[in-house]
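Enquirer: I'd like to go over a predicted model; first the sequence, then the structure.
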Amino acid sequence: MGHQFVQGFARTVLGGAVSAGIPLVGPVRFLKKFPEHLRFDTSPISVNSVQLGDRQFRLDFRASVDLSPFFLQGVVEEGLRLTRVVPVLRVARHSPISFTLHVTW
């Protein structure tokens, strides 16, 4: 569902403009800035992005509600594809309200 969400957004006027610029951003900057895109006043989700190597990141997600990692996994994966890399994501579930995405490309 996360893949479809990003693809649908990319078909909007605003999404088309954002999607056109994402390849210029690149995967490293995309992942470093990803937490800022989820930061809203009322968002129950927080994320910490940690770079582990040249092509390796860890995204730690926490929420105040039950959280399925698969939607956000799809969002991150599809966003990285827009940067023109082939990402590999692995989910490590810690509890109903936290999980980690291990990202490489």
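Expert: Right, received. Where do you want to start?
Enquirer: only C-alpha atoms for contact and neighbour calcs from this point on.
Expert: Fine.
Enquirer: for the protein, what's the longest helix?
Expert: helix 13-37 (DSSP state H).
Enquirer: buried ones in the helix or strand following it?
Expert: Per DSSP states H and E, the first helix or strand lying C-terminal to helix 13-37 is strand 45-53. Buried residues in strand 45-53, counted by 16 or more other C-alpha atoms under 10 Å: 45-49.
Enquirer: stretch 71-84 now?
Expert: 72-83.
Enquirer: and those residues, which two are the farthest apart?
Expert: Across the buried residues of stretch 71-84, no pair lies farther apart than 72 and 83, at 16.9 Å, counting by C-alpha to C-alpha.
Enquirer: what residue is smack in the middle of this protein?
Expert: A centroid search over the chain (C-alpha atoms, centre = their mean) returns residue 76, at 2.8 Å, as the residue closest to the centre.
Enquirer: same for the host helix or strand of that residue, what does it pack against?
Expert: Using DSSP H and E, residue 76 sits in helix 69-82. Contacts defined by 3 or more C-alpha pairs under 8 Å, 6 or more residues apart in numbering; DSSP states H and E place helix 69-82 against helix 2-10, helix 13-37, strand 88-95.
Enquirer: for these, give me TSV that also has mean neighbour count.
Expert: As requested, these are exported to TSV (neighbours: other C-alpha atoms under 10 Å):
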stretch	mean neighbour count
helix 2-10	16
helix 13-37	15
strand 88-95	13
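Enquirer: tabulate these in JSON lines, adding columns for distance to residue 63.
Expert: Formatted as JSON lines, those follow (distance: least, C-alpha to C-alpha, whole Å):
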{"stretch": "helix 2-10", "distance to residue 63": "17"}
{"stretch": "helix 13-37", "distance to residue 63": "13"}
{"stretch": "strand 88-95", "distance to residue 63": "10"}
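Enquirer: put this next to the first one:
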Amino acid sequence: MQDSFSGRATQGSFFEGLFIRSLQATGAFADALRDCGFDPRKPKALYPIEVWNAALEVAWRYCYPGKDRESAYHEMGRLLGAGFLQTWMGKVVDMGLPMLGPDRFFARIPSLLALDTFRYDVKVLPLGWHHYRVSFRNDPDAKPDLMAGVLEAVLRRTGVNPTATVTMRRERDFDLEVTW
């Protein structure tokens, strides 16, 4: 993308899911999002990753002023997952989730994450009954707490009540453990 320093981008449906459908950005919050490059009244199909990163920080500041970044991002991840499933792209994903079930969902995580425009390495390892580790490697915009919340929201659609915990975090790498 020409407006992106890094060349990486984020799907507009992620912006729609979080900022329009879930957080329903209006007023000063919407103005601050516009200032960083996302106009909730005129969503686009694709945004530079730098706009996504800035918009998440704006949401943290406006919607979660008393929470630490990790807690706020985890909650935003839940809202992102739920809101994304209401977008046209998300509805396609959502149609099969209840029939898929959690175990088959985990087998498909790498292909589902291909919806992202950047290809990082994702591995899923079963650790026991109702217990998985999802490892993300080489993600230059790693947001482990956000991804933990997204996994919880999407997994709920398979009929379970999951908990996703960040068990390892480094600059570009992180592990999530998910149980239910």
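Expert: That came through fine. Remember, predicted model here, so these are calculated numbers, not experimental data.
Enquirer: let me see the TM-score of these two.
Expert: Superposed pair, TM-score by TM-score structural alignment, normalised by the length of structure 1: 0.85. Supporting alignment: 105 aligned residues with a C-alpha RMSD of 2.0 Å.
Enquirer: quick one on the thing from earlier: in structure 2, which residues correspond to the helix holding residue 76 of structure 1?
Expert: Under TM-score structural alignment, helix 69-82 of structure 1 corresponds to residues 144-157 of structure 2.
Enquirer: run through who's touching that stretch.
Expert: Residues outside stretch 144-157 of structure 2 that contact it (C-alpha atoms under 8 Å, 6 or more residues apart in numbering): 70-71, 73-82, 85, 94, 97-98, 102, 105, 161-166, 169, 174-176.
Enquirer: could you rerun that using 6 Å?
Expert: Residues outside stretch 144-157 of structure 2 that contact it (C-alpha atoms under 6 Å, 6 or more residues apart in numbering) are 70, 73-74, 77-78, 81-82, 97-98, 162, 164.
Enquirer: of the residues you listed, which pair is most distant in space?
Expert: Among those, 70 and 98 lie farthest apart (C-alpha to C-alpha), at 28.7 Å.
Enquirer: what's the match for residue 128 of structure 2 in structure 1?
Expert: That one, residue 128 of structure 2, aligns with residue 53 by TM-score structural alignment.
Enquirer: show me what contacts that match?
Expert: Neighbours of residue 53 of structure 1 in contact, by C-alpha under 6 Å, 6+ apart: none.
Enquirer: change it to 10 Å
Expert: residue 104 (C-alpha atoms under 10 Å, 6 or more residues apart in numbering).
Enquirer: also residue 122 of structure 2?
Expert: Contacts of residue 122 of structure 2 (C-alpha under 10 Å, 6+ apart): 109-111, 113-114, 134-139, 173-175.
Enquirer: before we move on, what about residue 85 of structure 1?
Expert: 23, 26-27, 77-79, 104-105.
Enquirer: do residue 100 of structure 1 as well
Expert: Residues near residue 100 of structure 1 by C-alpha under 10 Å, 6+ apart: 47-49, 58-62, 69, 73, 89-94.
Enquirer: and which of the residues you listed is nearest to residue 15 of structure 1?
Expert: residue 73 (18.9 Å).
Enquirer: so how far is residue 4 of structure 1 from the closest one?
Expert: Distance from residue 73 of structure 1 to residue 4 of structure 1, counting by C-alpha to C-alpha, to the nearest Å: 12 Å.
Enquirer: same check, this time on residue 10 of structure 1
Expert: Distance from residue 10 of structure 1 to residue 4 of structure 1, by C-alpha to C-alpha: 10 Å.
Enquirer: so what's in contact with the two at the same time?
Expert: With C-alpha under 10 Å, 6+ apart, residue 10 of structure 1 and residue 4 have no common neighbours.
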